[in-house]
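[1] here is the input, now give the coordinates:
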Amino acid sequence: MSADWVPPAALSDNSRMAAFMAWLAQARGLNFDDYAQMWTWSTEEPEAFWQALWDWFELRSPTPHSAVLVRREMPGAEWFPGARLNYAAQVMRHVRPDRAAIIHQAEDGTTTELNWQQMQAQVAGLASALRDMGVHPGDRVVGYLPNTPQTVVAFLAAASVGAVWSLCAPDMGAATVLDRFRQIDPKVIFTASGYEFGGRWYDRTDEVKALLSGLDSLIHWISMDDAAPVVPPQQIRRHDFSALITDEADFEPELVAFDHPLWVVYSSGTTGSPKPIVHGHGGVVLEHLKLLGLHSDLGPDDVFSWFTSTGWIMWNAQVGGLLVGATIALAEGSPNVPDMGRLWRFIDDAGLTAFGAGAAWFTGCMKAGIVPREIADLSRLRMLGSTGSPLPPEAYTWVYDTVRPDIWLAPIAGGTDFAGAFLAGNPMLPVRVGEMQCRALGAKVEAYDEAGNPVIDDVGELVCTMPMPSMPLFLWGDTDGSRLHDSYFSTYPGVWRHGDWVKITPEGGAIIYGRSDATINRHGIRMGTADIYRVVEDCAEVADSLVVDLEYLGQASCMILFLRLTEGSELDEALKDRIIAGLKQNVSPRHVPDRIVAAPDIPYTLTGKKMEVPIKKRLLGQPMDKVATPDAMANPGCLDWYDAYARTHLDQ
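    The predicted structure follows:
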């Protein structure tokens, strides 16, 4: 990829983003020369923008809202008071008989479909059963479930009755799940007895038992499968999911206030008690309609998938495809079984038009020498998305060289915290290597320098200076709002601090440089870790890497670079010299590591983020059980190695 990718006219001119811009001109008299002008308007006039979004997507409420935004302040913004709606009701506006709503592929390749009418009938039957169980608006309904259609049905049924949904992946241990669910006192739990991953079946019967006995608030347990060995505590009544979804009932969603809680999602919990983050029906509906319907250009004719586990906010975003009428396709299990071509074949098998995954998966395919166009027919695929960590520049080139030269590559950056994206794709804009295309509509994102001033073409702290409807309503149990304030607004009063280093380019794009709390600060010069990784992982022998900078009071800092090497490679002096030379030339001589160490693996959270901060804290002397929670990790088996390394390091 030697030059910017420019969207073909067939994509740009016929996109929903272009149609929205034209509608603003016709219906509102707002004429914008380009996206940058429209973005500026959307962030300077949030009331007008979010009302326009409401009207464009024809959202419905039986009662009018008295305002769009009562107060432009964070925290405490109040959106659309008086409006009543329901997430599941917006989904079911798209029901039609001739189209799949959900496609599911198990790891062994078995594929099943659920059409829109079947999905609505199952949701209606399950919702009726939940009401019969005494589930009322505001009650908490939780799931310990894999990435299947049944999980989507359970969520939609809970949402349709106004219950508050919360979900954990079945690869998480019971203690980790209890840390989350105990905070919200659920009345109902859905469970699966196990899951398949990497060619192996993982029995979770013991974890299910522990959850049933460990959640004192539970009254009902809905089993997704045969859980005969499990006998629930006396106060809990068991139900079989398959029986409940066959109940004949009309779909009758409970219309709730715009800010009625929809779900509770959690911060990673790798370094402490996970934050239970509450988002509302209206905010999520608007944010996901915007992100998926405009920035991702999805509609009723699309088939959309984001490879994810149920423990990642991207599962919620994937389900959001239903809000715009798209078919969603769920790939369950390992992305690399039977081989690394599995998901590329899935794109072909499911007829995907849009697909996303974590950046680490793309770079893994690149490192393995995968050529996707030789593995599968990707002619229907229009868009590729990436998130979780920065996508390195060489991966952009790899995509255009090995997938298709006319593919639209649209990396995004946002987070669990507000269930959306600050930086997103745009079918009307070019793709520049290493950059995300634009700041999302309605997201007044800036890069702040050390004095708290916005800067362009310089690295700064990623902040959002205007409220958005999907920002947290509150953190569950945070009665005085202090934890919410301390999490996002303590650094810059009234301004959301996201915790990333970002550079906004003069052209309006953006580059993420890693987490700001994992900054490499060498001799007074700050550097995001992504700068290091881009150079180091360009070496063919390096499969993955992690860097930490250990700062000691009154002593010189110590920068350690951990490498996971490709099979058959070894960390010899020649490789070290090449890495050091590359860092000196492409980053700076100040950012050469003091040590380069071969490690068996690089630790990741379940949401695909490198665990720089926990490893840094361990190397500074904190106990491993205080800085990292294995069940919140994708690969906890590597912690023992880092713990042993830290002991040796501290002894020295």
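[2] C-alpha from now on. contacts and neighbour counts both.
    Fine.
[3] list the buried residues for the longest helix along the chain?
    Across the chain, the helix with the greatest residue count (assigned by DSSP state H) is helix 116-132. Residues 116-130 are the ones in helix 116-132 that count as buried (16 or more other CA atoms under 10 Å).
[4] swap in stretch 211-219?
    Using 16+ other CA under 10 Å as the test for burial, stretch 211-219 gives 211-215, 217-219.
[5] and it, how far apart are its ends?
    12 Å (CA to CA, to the nearest Å).
[6] the stretch 301-450 of the chain: helices as residue ranges?
    For the stretch 301-450 of the chain, the helices defined by DSSP state H, counting those that start in this stretch occupy 313-319, 342-350, 359-367, 372-375, 393-402.
[7] who's in contact with the last one?
    Identification of contacts with helix 393-402 by CA atoms under 8 Å, 6 or more residues apart in numbering yields 1, 362-363, 366, 371-373, 406-407, 409, 433-434, 534, 538.
[8] redo that, cut-off 7 Å
    Around helix 393-402, the neighbours that count as contacts under CA atoms under 7 Å, 6 or more residues apart in numbering are 1, 363, 366, 371-373, 407, 433-434.
[9] try stretch 265-278
    The contact list for stretch 265-278 (CA under 7 Å, 6+ apart) reads 166, 180, 261, 263-264, 416-417, 472-476, 614, 626-629, 632.
[10] how does it look with 6 Å?
    Residues outside stretch 265-278 that contact it (CA atoms under 6 Å, 6 or more residues apart in numbering) are 263-264, 472-476, 627-629, 632.
[11] please give the structure of this sequence too, so both can be compared:
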Amino acid sequence: MSKNFLWKASNERIKNSNLYEFCRYLEKKLNLPLYENYNDLWEWSVKSPSVFWNAFWDFANIKGTKGKKVFLKKDSFLDSHYFEDSKLNFAHNLLFKKTNEIAIHFRGENGYEKSISWKKLYEDVCKLSNFFKKNGLKKNDRVAAYLPNNIEAIVGLLASSKNGHIWSSCSPDFGVQGVVDRFLQIEPKVLITCDYYYYNGKKISLIERIKSLQKMIPSIEKVIICSYEEDSVPSESFISFEKILNANLPDETFEEFEFNQPLYILYSSGTTGVPKCIVHGAGGSLIEHKKELFLHCDIKENDNIFYFTTTGWMMWNWLVSGLCCGASIKLYDGSPLYPTKDILFKYCEDHKFSLFGVSAKYIDFLKKNKFSAGSYNLNNLKTITSTGSPLMKESYEYVYKNIKKDVMLSSMSGGTDVIGCLVMGNIFDKVYAGEIQGASLAIDVDIYNDSGAAVVNDDKGELVVKSPFPSMPIQFWNDPLKEKIKSAYFSKFPNTWHHGDYIQKTTNGGFVIHGRSDATLNPGGVRIGTAEIYRQVESFDEIEESVVVGQSFDDDIRIVLFVKMNLNFDLTDELTQKIKSSIKKNCSPRHVPSIILQCPDVPKTKSGKVVEIAVRMLLNGEEVNNLESIANPECLKYFRNTGLVKLN
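    The predicted structure is shown next:
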């Protein structure tokens, strides 16, 4: 057995899993062999996508009218369609329970808590959807939200989708210009917002920002405002969310729309320009999320699922879909480390989380700070999921030593582009340190070299998807000729989805992501993934985090590494040599940075991803135009003034 082996589910857990039940269903209904090997099941699913998705619709009890055209494959990837003659209502699939059990629980960093039952959630959604109808909103009109991760955001989304409106949300950590850059493009008629929110011990008002948004986005006809806490009084300048619910009767009609009815508009990061508006359909989002939650994460009715996210990250949309499994979802708003670094584990214990979802950076932080969850009762915790960036091998080992021994640690990777995962975990396979367990069911992933041929053995290459899948974007906003979407995903390899991750398949059958393709380093023409260097650098206790980029220099590329030090540490010559020695020993001499410098901070997106491209642009003499996409843009001044900047 591989020395990197960490965990395997018990036979009992496997036999009681949704995935095993699905395999039994396929055996009984379709006379297929009983798949007990995950790769065999995946191979069948990508060879028979029509049969897979048709069977999963029935098995998962998707509510709607399933037509006969399950998959129409055409010559063009983008012209192929799933469930072309099927109809459904997204909200109806999430609101099928009407009990007094808790559907959603909210906890803010200030200690404020609030719950809503399935029954009241259903009623509130129906009341708000009635308000939308009475105020003239039509199918495909946009409803925008500038909201913290609260219950009202989910009520707004479900009411919007119930009527066939298109939902788009930004979290309040976006400044006014960042919101305008996104919402001005899609011209929403309604804006739902909040009076204030908390972060890192600060109470932050949104009122002045909302007034600015009203002036800068002329399409907004109505602003609905909710109270963060029940005792707060929202501004009288706007329509009260609570008053809408009190003044409207529930409209309990659920019209069925076409499978590709637009549901969400999500946004690219916008680091290099105005964010692209990515439109996802109701059917594709629903069936992909239910597959991931139900089969890959083994979510069952009445489970308690949590993901640390904001309304500006696609993991929020993913978390909301947990309702379609009959699970109760848990929301947290604020800093994950305030007032103490164990705040999320207290929440996990108090509400008996079944699934605990966080970013890889959060786990890395806990590891560096030697946090142990041993004092917490995590008996109900079955699965820990990680996404946002590659999870380091050492962080896998840390979880099993310091968080919980008997848990499925599922590193997942996909993105806003696919509103889901391309590679992720499953209950059948073993967990190996540093490896994502496998490809997502019915997603025909492969790894190509730059010539467009599949790599051999365990060579690194480009993550691609060779066949259409339901959760592809249905369009980019204002892209009628599909020029933007073709440029984004189909310009590198003909008629093949190019995802933009630099990836490798292991001898265990899993995957290791070495970073984003556009951030790879090319010294001497050899491609190096940034994650390979981060894995070495961030093993040093003295270093909090780092960013590594390639800079054009003497007709080649040199590697430049910046490190942010932990408190009370400085980058010494001795530590610099230790870093270089570690990289040389564990990677290769080509991986060793030409320059290592200490920086005050590392630029990150709102969802916590390191923005390598911005640093690379600055060092190569280019300007970063869209600072609103960066959570801490003030730190870019350091990189601009390092003395390394190439003069054009």
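[12] that older thread, now, which of the buried residues of stretch 211-219 of the first structure sits nearest L575 of the first structure?
    Distances from L575 of the first structure to those, taken as CA to CA, are shortest for L211 (48.4 Å).
[13] part of a helix, is that closest one?
    Yes: under DSSP: H, G, I helix; E, B strand; the rest coil, L211 of the first structure sits within a helix.
[14] that one -> the second structure?
    Under the alignment (TM-score structural alignment), L211 of the first structure pairs with L213 in the second structure.
[15] contacts only, for P300 of the first structure.
    P300 of the first structure sits in contact with 325-326, where contact means CA under 6 Å, 6+ apart.
[16] gap between it and A543 of the first structure?
    Counting by CA to CA, the gap from P300 of the first structure to A543 of the first structure is 39 Å.
[17] ranking the helices of the stretch 301-450 of the first structure by burial, who's on top?
    For those, the largest average neighbour count (mean count of other CA atoms under 10 Å) is found in helix 313-319, namely a mean of 22.
[18] how about the strands in the stretch 251-400 of the first structure?
    For the stretch 251-400 of the first structure, the strands defined by DSSP state E, counting those that start in this stretch occupy 256-257, 261-266, 276-280, 303-306, 327-331, 354-358, 383-387.
[19] same question for the stretch 101-250 of the first structure.
    Applying DSSP E, counting those that start in this stretch to the stretch 101-250 of the first structure gives strands spanning 111-115, 140-144, 164-168, 188-191, 194-197, 200-203, 220-223, 237-240.
[20] out of these, which gets nearest to V592 of the first structure?
    With distances scored as CA to CA, the stretch of these nearest to V592 of the first structure is strand 194-197 (38.4 Å).
[21] helices and strands around the closest one, which ones?
    Packing contacts for strand 194-197 of the first structure, counted by 3 or more CA pairs under 6 Å, 6 or more residues apart in numbering; DSSP states H and E, involve strand 200-203.
[22] re the thing from before, restricted to strands, list the contacts of stretch 265-278 of the first structure.
    263-264, 474-475 (DSSP state E).
[23] may I see the PyMOL selection of the buried members of those residues?
    Burial among these is assessed by 16+ other CA under 10 Å; the matching PyMOL selection reads:
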select buried, resi 263+264+474+475
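[24] how about the nearest residue to L462 of the first structure, chain neighbours excluded?
    A447 (4.9 Å; CA to CA, 6 or more residues apart in numbering).
[25] likewise A227 of the first structure?
    S193 (6.3 Å).
[26] wait, what's in contact with the aligned residue in the second structure for that neighbour?
    In the second structure, the residue equivalent to S193 of the first structure is D195, according to TM-score structural alignment. Residues near D195 of the second structure by CA under 6 Å, 6+ apart: 206, 227, 234.
[27] among the residues you listed, which recur in the first structure?
    Among the contacts of D195 of the second structure, the ones still in contact in the first structure (both residues aligned by TM-score structural alignment, their matches' CA atoms under 6 Å) are L206.
[28] got a winner among the contacts of D195 of the second structure for most neighbours?
    Neighbour tally across the contacts of D195 of the second structure (other CA atoms under 10 Å): the maximum, 21 neighbours, falls on P234.
[29] which helix or which strand is home to Q622 of the first structure?
    For Q622 of the first structure, there is no enclosing helix or strand under DSSP states H and E.
[30] show me what contacts F259 of the second structure?
    If a contact means CA under 6 Å, 6+ apart, then F259 of the second structure has 86-87, 283 as its contacts.
[31] ok, these vs Y38 of the second structure, which is closest?
    Relative to Y38 of the second structure, the closest of the contacts of F259 of the second structure is G283; by CA to CA it sits at 25.4 Å.
[32] state the distance from the residue nearest to the closest one when sequence neighbours are not counted to S45 of the second structure.
    With CA to CA, 6+ apart as the criterion, G283 of the second structure has its nearest non-adjacent residue at 4.5 Å, and that residue is F259. Distance of F259 of the second structure to S45 of the second structure, given as CA to CA: 21 Å.
[33] before we move on, what about S205 of the second structure?
    As judged by CA to CA, S205 of the second structure and S45 of the second structure stand 49 Å apart.
[34] neighbour count winner among those two?
    Each of S205 of the second structure and S45 had its neighbours counted (other CA under 10 Å), and the higher figure belongs to S45 (19 against 14).
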